[in-house]
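J.: how would this look folded up:
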Amino acid sequence: MTGIEYDDFLDLDYAPTDTDLLCEFTIAPAEGMSWEAAASRVASESSNGTWAALHVEASELTDLSAVAYDIDESTGTVMVAYPADLFEMGSMPQILSCIAGNIMGMKAVDSIRLADCEWPRQLVEGFHGPQFGSAVMTEKLDADDRPVLVTVPKPKVGLSTDAHVDIAEQAWRGGVDLLKDDENLTDQPFNPFEERVERSLAKARELTEETGETKDYLVNITAETDEMIRRAEFVAEQGGGFVMVDVVTAGWASVQTVREHCEDLGLAIHAHRAMHAAFDRMEHHGVSMRVIAQVSRLCGVDHIHTGTAGLGKLANEDTPGINAWLKSDLYGMNDVVPCASGGLHPGVVDALLDALGPEILIQAGGGIHGHPGGTEAGSRALRQAVEASQQGVSLAEYAADGHDELQTALDKWGSETPR
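T.: Sure thing, here's the model as predicted:
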């Protein structure tokens, strides 16, 4: 008989191998629990440990124990190394069930947060990753030297199909590249999916010809998995180049399935992160947005919302750091284009591009449609703000030089961000 003791999962002299998945946790040990005891329980519960002695011969066991190998009490950080063979290749649900599963509810810790991961090649190669990545900016759009501009018709639910298409036309004519459904617009009676997609993409083709710039539509296909596949096929049949998935609420297995089908259909995937804050908002517990972004890249999205570096309406987060990881080398896997969204308007574009650089999507909703001159004027103002920033001219100077739409936007909103 062999028993698995918690001490077996703690080795502060352990040197991780290049096949280990390394996870950084921030923990607060429960009352009466030492740092070493709490760290070993994290490694145990997330791999092959249990609280009782087992009647299993050692010769019958495969050694798949995780190891807590570093503890920094000053920062609350615990590092855990997981052998790659603990995981099923290409199964994100199984991986997360280990590293962000039962451990989130353990009594041994008052709180625990999965803050970061270092992914070994062996695991990365089990995933498809993005089909296009940053190439989407030139292969599907005409934004090789500037940010891609995106808008969601507002209000985001409740508009009729007629109103939706009319707003799309104005936005595209004003200089926006992409129309986007928001997270909770799918197939409702006031704006049915198939009618909206067919008419919006037909209008996109008209505006592409009129403006000489490619116009397209991020279509929200979020639903039960089989229905998402059917909707993706419909988008492709109508000539669309993109689909959107609410990746957290749909689930990672669904995202992986959609990614496989979208490769056959030639569709890029836009990831909305609705519900992410249920996991990442508390700094001391849950799963960080950095890890959610990593998982999204592995599962195969081409762009994802990562925040605004504090320049929008949402809580601040490490947007530059997340974006850098999404653009970093990952054993040759395609990168992901970050999307900045949430309370943006023309008056913050210069600061946004200073913080995040030009290879991003900029999504503005109210910051376009709330323009006193209407949607087309709001789109022109956003495009003018990008032009000014890329030319190194202040927004105020550019606005005063005959760019009336930008001037109106600055008069209305200045450089303040909403709350």
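
J.: hey, let's count contacts and neighbours off CA atoms from now on
T.: OK.

J.: What ranges does the stretch 251-400 of the chain have for its strands?
T.: In the stretch 251-400 of the chain, the strands defined using DSSP state E, counting those that start in this stretch lie at 268-272, 286-287, 303-305, 337-341, 361-363.

J.: With distance to Ala58 and mean neighbour count as new columns, can these be given to me in CSV?
T.: Below are the strands of the stretch 251-400 of the chain laid out as CSV (distance: least, C-alpha to C-alpha, whole Å; neighbours: other C-alpha atoms under 10 Å):
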stretch, distance to Ala58, mean neighbour count
strand 268-272, 45, 26
strand 286-287, 34, 24
strand 303-305, 45, 26
strand 337-341, 48, 26
strand 361-363, 54, 25
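
J.: now stretch 216-229, how far from the centre of its chain.
T.: Relative to the centre of its chain, stretch 216-229 is centred 16 Å away, using C-alpha atoms, centre = their mean, to the nearest Å.

J.: distance between the ends of it?
T.: 19 Å (C-alpha to C-alpha, to the nearest Å).

J.: same thing with stretch 42-59?
T.: 25 Å.

J.: longest helix anywhere in this structure?
T.: Criterion DSSP state H: the longest helix present in the chain is helix 193-211.

J.: Which other helices and strands does that one contact?
T.: helix 161-174, strand 216-220 (3 or more C-alpha pairs under 8 Å, 6 or more residues apart in numbering; DSSP states H and E).

J.: Contacts for the very next helix or strand once past the first one, please.
T.: So the one you mean is helix 161-174. Using DSSP states H and E, the helix or strand that follows helix 161-174 in sequence is strand 178-180. Contacting residues not belonging to strand 178-180 are listed as 148-153, 168, 171-172, 215-220 [C-alpha atoms under 8 Å, 6 or more residues apart in numbering].

J.: between those residues, which is nearest Gly373?
T.: Nearest to Gly373 out of the contacts of strand 178-180 is Ala171 (C-alpha to C-alpha; 12.2 Å).

J.: I figured that closest one was touching His371, is that so?
T.: No. At 11.7 Å, Ala171 does not count as touching His371 under the criterion of C-alpha atoms under 8 Å.

J.: between the two, which one's more packed in?
T.: Counted by other C-alpha atoms under 10 Å, Ala171 and His371 do not tie: Ala171 has more neighbours, with 29 against 23.

J.: how near is that one to Pro153?
T.: Distance from Ala171 to Pro153, by C-alpha to C-alpha: 9 Å.

J.: Tabulate the helices and strands packed on helix 193-211 (TSV), appending distance to Ile71.
T.: Formatted as TSV, those follow (distance: least, C-alpha to C-alpha, whole Å):
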stretch	distance to Ile71
helix 161-174	52
strand 216-220	43
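
J.: Between those, which one is closest to Leu395.
T.: Closest approach to Leu395 among those (C-alpha to C-alpha): helix 161-174, 18.0 Å.

J.: now the angle between strand 216-220 and the closest one, please.
T.: Computed by axes from the mean of the first three to the mean of the last three C-alpha atoms, to 10 degrees, the angle separating helix 161-174 from strand 216-220 equals 140 degrees.

J.: Could you also give me the structure for this next sequence, so I can compare it with the first?
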Amino acid sequence: MTQRIVAKYWMETGDDPMRAAETIAGEQSSGTFLKLAAETPELKERSGARVEALDILDVVDAPSLPGGMASKRYTRCLLTLSWPLENLGPCLPTLMATVAGNLFELRQVSGLRLLELQLPEAFAQAYPGPAFGMAGTRRLSGVQQGPLIGTIIKPSVGLNPQETAEQVKMLVDGGIDFIKDDELQANGPHCSFEERVTAVMRVVNDAEQRSGRKTMVAFNITGELDQMKHRHDWVLRHGGTCVMACLNSVGLVGMSALRRHSALPIHAHRAGWGFLSRSPALGWDFAAWQPFWRLAGVDHLHVNGLRNKFSDSDETVIAAARSVIRPLFKDQAMAAVPVFSSAQTGLQAHDTFKALGNADLICTAGGGIFGHPQGVSAGVTALREAWDAAQAGIDLRTYAATRPALQSALGFW
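T.: Okay, here's the model as predicted:
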């Protein structure tokens, strides 16, 4: 039986819905804008995309997007297409061009969003997926249960290497599990990558000698491929345990190459996700986007956070987190670690834990830690205690009654 790639879309069209669906199927496989002699029935049967389902949702009188065909009615549908694997083989860049390429630009389309993606097992054989995931992250960080309590270096840019190391020392001395560079900080002249890593890892390694515990620091190695490999090697040479890259900046080819090179967990930042997703009538659902990056080999993947400062709803955030840990294939999970961030404090712990059903995650808080009246150490303690309360099923204020750091945090969170 032919293995097929299956994609589900929300579609809006001013054309006849089935004609629009068949236009998309043709454009993204063997067809074009007119009938060609070379597209024989045999070739179309072998290589053409197929309309598997078309379910009408409703009809509206105005298009969601500009530039489409003029019409008096626009039909909204759920469209399922499939392609034979033989068209492209298990190749992520070509897969992206197939399921999320020119179809967004067709005149018949006044709205199109990729909702779900199902892939043949051949992709699991072609791509290794995460090398570390949650188990490897726990082993390297020494956090055997509960979330990794983390934070982001702030200000995002402006600190020099020594100032960055001083901030890291406060956090490490305060018991933090995880620290990451901001996505804006990679190798600027004011804070060169090599100097920053050297200064920060001196602090981290010294603390490990004293305590036997090493804080995981995700250094932002985003850059050209040769630069990322060099920066990864620099982190590894200095005893680091994590590297970070911005997905939309380095692309699928860059991430796949980094995965093949890396001996460390890859922390993936989704900077730019909003331009792919924010319009409900265009782009991607996270559930369809994240398999590309899990297959490419990321270990940690940002999903935003509950009651965040961005536009994602709580339902969207939890759906994203669940999708990151959901098995991609029957026999191979390839789960990544969901990273909750963006205006997070201990107040979201109970709801996050309840919705996700576990604490296999990284929770990063900036102001929620740095803003504690008693300092960074108390901020780390308070956030960890909030998660302890969530996992124990104890009301936050009840739990805080005998825990001064958490009690004080409730006043500013």
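
J.: hmm, back to that, pick the most buried one from the helices and strands packed on helix 193-211 of structure 1.
T.: strand 216-220 (a mean of 27; mean count of other C-alpha atoms under 10 Å).

J.: After superposing, tell me the mean distance of that one to structure 2.
T.: Once fitted to structure 2, strand 216-220 of structure 1 is off its aligned match by 0.8 Å on average (mean C-alpha distance after the TM-score superposition for structure 1).

J.: Tell me the helix or strand right after that strand.
T.: helix 225-237.

J.: That next one - contacts with which helices or strands?
T.: Here helix 225-237 of structure 1 touches strand 242-246, helix 252-265, going by 3+ C-alpha pairs under 8 Å, 6+ apart.

J.: can you pull the buried residues of it?
T.: Buried residues in helix 225-237 of structure 1, counted by 16 or more other C-alpha atoms under 10 Å: 225, 228-229, 231-236.

J.: center of structure 1, which residue is that?
T.: Ile304 (3.4 Å; C-alpha atoms, centre = their mean).

J.: Now do the contacts for that one.
T.: 270-273, 293, 296, 336-339.

J.: if I look at it, how far off is Ala340 of structure 1?
T.: Taken as C-alpha to C-alpha, the span from Ile304 of structure 1 to Ala340 of structure 1 is 9 Å.

J.: do Ala39 of structure 1 as well
T.: Ala39 of structure 1 is 36 Å from Ala340 of structure 1, by C-alpha to C-alpha.

J.: Also His369 of structure 1?
T.: In terms of C-alpha to C-alpha, His369 of structure 1 sits 17 Å off from Ala340 of structure 1.

J.: again with Ala52 of structure 1
T.: Ala52 of structure 1 is 48 Å from Ala340 of structure 1, by C-alpha to C-alpha.

J.: got it, and Val291 of structure 1?
T.: 18 Å.

J.: same thing with Met275 of structure 1?
T.: 17 Å.

J.: Next: Val42 of structure 1.
T.: In this structure, Val42 of structure 1 and Ala340 of structure 1 are 34 Å apart, going by C-alpha to C-alpha.

J.: Looking at structure 2, which of the contacts of Ile304 of structure 1 hold up?
T.: Retained in structure 2 (both residues aligned by TM-score structural alignment, their matches' C-alpha atoms under 8 Å) from those: 270-273, 336-339.

J.: Tell me the one of those residues nearest Glu359 of structure 1?
T.: Val337 (6.9 Å).

J.: Apart from its neighbours in sequence, what residue is nearest the closest one?
T.: Computed as C-alpha to C-alpha, 6 or more residues apart in numbering, the closest residue to Val337 of structure 1 that is not its neighbour in sequence is His303, at 4.5 Å.

J.: Please enumerate the strands of the stretch 1-150 of structure 1.
T.: With strands called from DSSP E, counting those that start in this stretch, the stretch 1-150 of structure 1 shows them at 21-29, 67-72, 77-82, 109-118, 148-151.

J.: Give me the mean deviation of the longest one from structure 2.
T.: The reference is to strand 109-118 of structure 1. Averaged out, strand 109-118 of structure 1 is 0.7 Å away (mean C-alpha distance after the TM-score superposition for structure 1).

J.: now for that strand, which elements pack on it?
T.: By 3+ C-alpha pairs under 8 Å, 6+ apart, strand 109-118 of structure 1 packs against strand 21-29, strand 286-287, helix 289-299.

J.: and Ala204 of structure 1, which of these is closest to it?
T.: Here helix 289-299 is closest among those (C-alpha to C-alpha), at 27.9 Å.

J.: how much does that closest one stray from structure 2?
T.: Looks like 1.2 Å for helix 289-299 of structure 1 (mean C-alpha distance after the TM-score superposition for structure 1).

J.: What range does that helix cover in structure 2?
T.: Using TM-score structural alignment, helix 289-299 of structure 1 lines up with residues 286-296 of structure 2.

J.: what comes into contact with the matching stretch?
T.: If you take C-alpha under 8 Å, 6+ apart as the criterion, stretch 286-296 of structure 2 is touched by 92, 114-117, 123-124, 127-130, 247, 252, 255-256, 259, 277, 319-320, 323-324, 328, 334-336.

J.: again with stretch 157-170 of structure 2
T.: 153, 179, 182, 184-185, 190-192, 195-197, 199-200, 203-204, 376-377.

J.: Could you identify the buried members of those?
T.: Judged by 16+ other C-alpha under 10 Å, buried ones among those: 153, 179, 182, 185, 191, 196-197, 199-200, 203-204, 376-377.

J.: from those residues, which two are the most distant?
T.: Cys191 and Ser377 (25.4 Å).

J.: before we move on, back to that, any idea which of the helices and strands packed on helix 193-211 of structure 1 gets closest to Ile360 of structure 1?
T.: strand 216-220 (15.3 Å).

J.: picking up where we left off before, doesn't His270 make contact with the residue nearest to Val337 of structure 1?
T.: Yes. Here His303 of structure 1 reaches His270: they are 5.0 Å apart, a contact under C-alpha under 8 Å.

J.: show me the contacts for the residue nearest to Val337 of structure 1.
T.: Applying C-alpha under 8 Å, 6+ apart, the residues near His303 of structure 1 are 133, 269-271, 336-339.

J.: and if you look at Gln332 of structure 2?
T.: With C-alpha under 8 Å, 6+ apart, Gln332 of structure 2 has these contacts: Ala124.
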